[in-house]
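**Student:** Any chance you could fold what I've pasted below:
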Amino acid sequence: MLREVSDHFKVLTLVHKSIDTMVEGLSQEQWLHRPNGTFNNIASIIDHTSRVEKKFMSAISGQALDIDTQAPFKQNHWDVPAIQQAWAETLPYSRDVLERLTESDLEKPGLSLRVGDLNRRQLIVYTVGHTTHHRGQIPLVMKLFQG
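**Tutor:** Below you'll find the predicted structure:
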């Protein structure tokens, strides 16, 4: 893996591990609890984060997948075991994509997002930032269901 890419992947790995630690041992009820009946639950946050990371990494690989990243926030029912499985598969998928990159790949187009057109190098950084952002939501939701 390229040094620059390896550094970003190490940060992504740390973020994933911190999320895993936070949700370890939570019951299905806790995964599904929606504070105030309207806030996002942990299931929707993790599902969304997994989908976004896979979508972004697929674009970085050059084979962009069409993934509805907003679906978890529109649902009223979540399959917690399926979400947990998808989350567990996300980091290995990201590693596989990033290991294959060459220096010239980093300059190729990544995705056009609300922030603008990002090349693959920028999309790697944006992916880490996005996952980190949603990592920060989990303790807030947990505080609300713990009272």
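
**Student:** Every contact and neighbour count from this point should use C-alpha atoms.
**Tutor:** Fine.

**Student:** who's in contact with the residue nearest to the spatial centre of the chain?
**Tutor:** In the chain, the centroid-proximal residue (Cα atoms, centre = their mean) is Thr49; its distance is 3.0 Å. The contact partners of Thr49, taken as Cα atoms under 8 Å, 6 or more residues apart in numbering, are 69, 130-131, 134.

**Student:** Tell me the buried residues in the biggest helix by length in the chain?
**Tutor:** When the chain is parsed with DSSP state H, its longest helix is helix 120-146. Within helix 120-146, the residues scored as buried using 16 or more other Cα atoms under 10 Å are 120-128, 131-132, 134-135, 138, 141-142.

**Student:** And the residues you listed, which is closest to Lys17?
**Tutor:** Set against Lys17, the nearest of these by Cα to Cα is Arg135 (10.3 Å).

**Student:** Against Arg95, how distant is the closest residue to the closest one other than its chain neighbours?
**Tutor:** Using Cα to Cα, 6 or more residues apart in numbering and skipping residues adjacent in sequence, the residue nearest Arg135 is Ile19, 6.1 Å away. Per Cα to Cα, to the nearest Å, Ile19 is found 17 Å from Arg95.

**Student:** Strands of this protein, start to end?
**Tutor:** 109-113, 116-119 (DSSP state E).

**Student:** how about this one, so we can line them up?
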Amino acid sequence: MDSPAVLADAFGRVREAVHEAVEGLGREELAHRPGGGANSIAWLVWHLTRVQDDHVAEAAGREQVWTAQGWAQRFALPFDDAATGYGQSSTEVGAVRADAEALLGYHDAVHEQTVDVLRSTGEADLDRVVDDSYDPPVTLGVRLVSVVGDDLQHAGQAAYARGLFDRG
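**Tutor:** Below is the predicted model of the structure:
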């Protein structure tokens, strides 16, 4: 198995974890914030998907699914379309309210674009520098591994929040 195929498998595992955390929950359950101030499942899934969309689209020279497919308008969130969740306040976290259909639809569309990008990525492409503002510069391979790691952390947090909710 080549590296792009391994990465595609990893992103597939993110998708599975997202579906497990979201499926069967209503809008209020998805917006529930454990302890009154923790991140909700809706925010966690929106954020991990926005980061994946942003980073993969930028590295591939594509428009983000968020804007290209009208997801920004469907979610109608009260912040700029470029927002990915980094540095958001508690109030902004609470503003991310969506139903399971929207969260999973957006995530699946981003997953599709990610897998499409990986299909056209060769081993040598993974060494291409995508961000030279760091020392050492960030390659495509490092960026994609970073996104997988971040996504899996947030998917795990969403699963934990769901477990808390399910146990009441």
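
**Student:** what's the TM-score for these two chains?
**Tutor:** After superposition, the two chains reach a TM-score (TM-score structural alignment, normalised by the length of structure 1) of 0.83; 146 aligned residues with a Cα RMSD of 2.7 Å.

**Student:** export the contacts of Thr49 of structure 1 to CSV and tack on distance to Thr38 of structure 1?
**Tutor:** Shown next, in CSV, are the contacts of Thr49 of structure 1 (distance: Cα to Cα, whole Å):
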residue, distance to Thr38 of structure 1
Thr69, 19
His130, 22
Thr131, 22
His134, 17
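
**Student:** for the residues you listed, which one is nearest Ala88 of structure 1?
**Tutor:** Using Cα to Cα, the contacts of Thr49 of structure 1 come closest to Ala88 of structure 1 at Thr131, 13.9 Å.

**Student:** returning to what we had before: deepest in the core, which of the strands of structure 1 is it.
**Tutor:** Ranked by mean neighbour count under mean count of other Cα atoms under 10 Å, the strands of structure 1 are led by strand 109-113, which reaches a mean of 16.

**Student:** Please tell me how far that strand is from the chain's geometric centre.
**Tutor:** Taking Cα atoms, centre = their mean, to the nearest Å, one finds strand 109-113 of structure 1 lying 17 Å from the centre of the chain it belongs to.

**Student:** ok, and what's touching stretch 124-140 of structure 2?
**Tutor:** 59, 141-143.

**Student:** Tell me where structure 1 has helices.
**Tutor:** 3-23, 28-32, 42-61, 80-99, 120-146.

**Student:** Quick check, Ile41 of structure 2 in contact with Gly156.
**Tutor:** No. When contacts are counted by Cα atoms under 8 Å, Ile41 of structure 2 is not listed as touching Gly156 (10.1 Å).

**Student:** which residues touch Glu58 of structure 2?
**Tutor:** Taking Cα under 8 Å, 6+ apart, one finds Gln64 in contact with Glu58 of structure 2.

**Student:** For it, give its distance to Ala21 of structure 2.
**Tutor:** Where Ala21 of structure 2 is concerned, Glu58 of structure 2 sits at a distance of 27 Å (Cα to Cα).

**Student:** Identify the farthest-apart pair in the contacts of stretch 124-140 of structure 2.
**Tutor:** Top of the distance list for the contacts of stretch 124-140 of structure 2 (Cα to Cα): Ala59 and Val142, 11.4 Å.

**Student:** Now list whatever residues contact both of those two.
**Tutor:** With Cα under 8 Å, 6+ apart applied, the contact sets of Ala59 of structure 2 and Val142 do not overlap.
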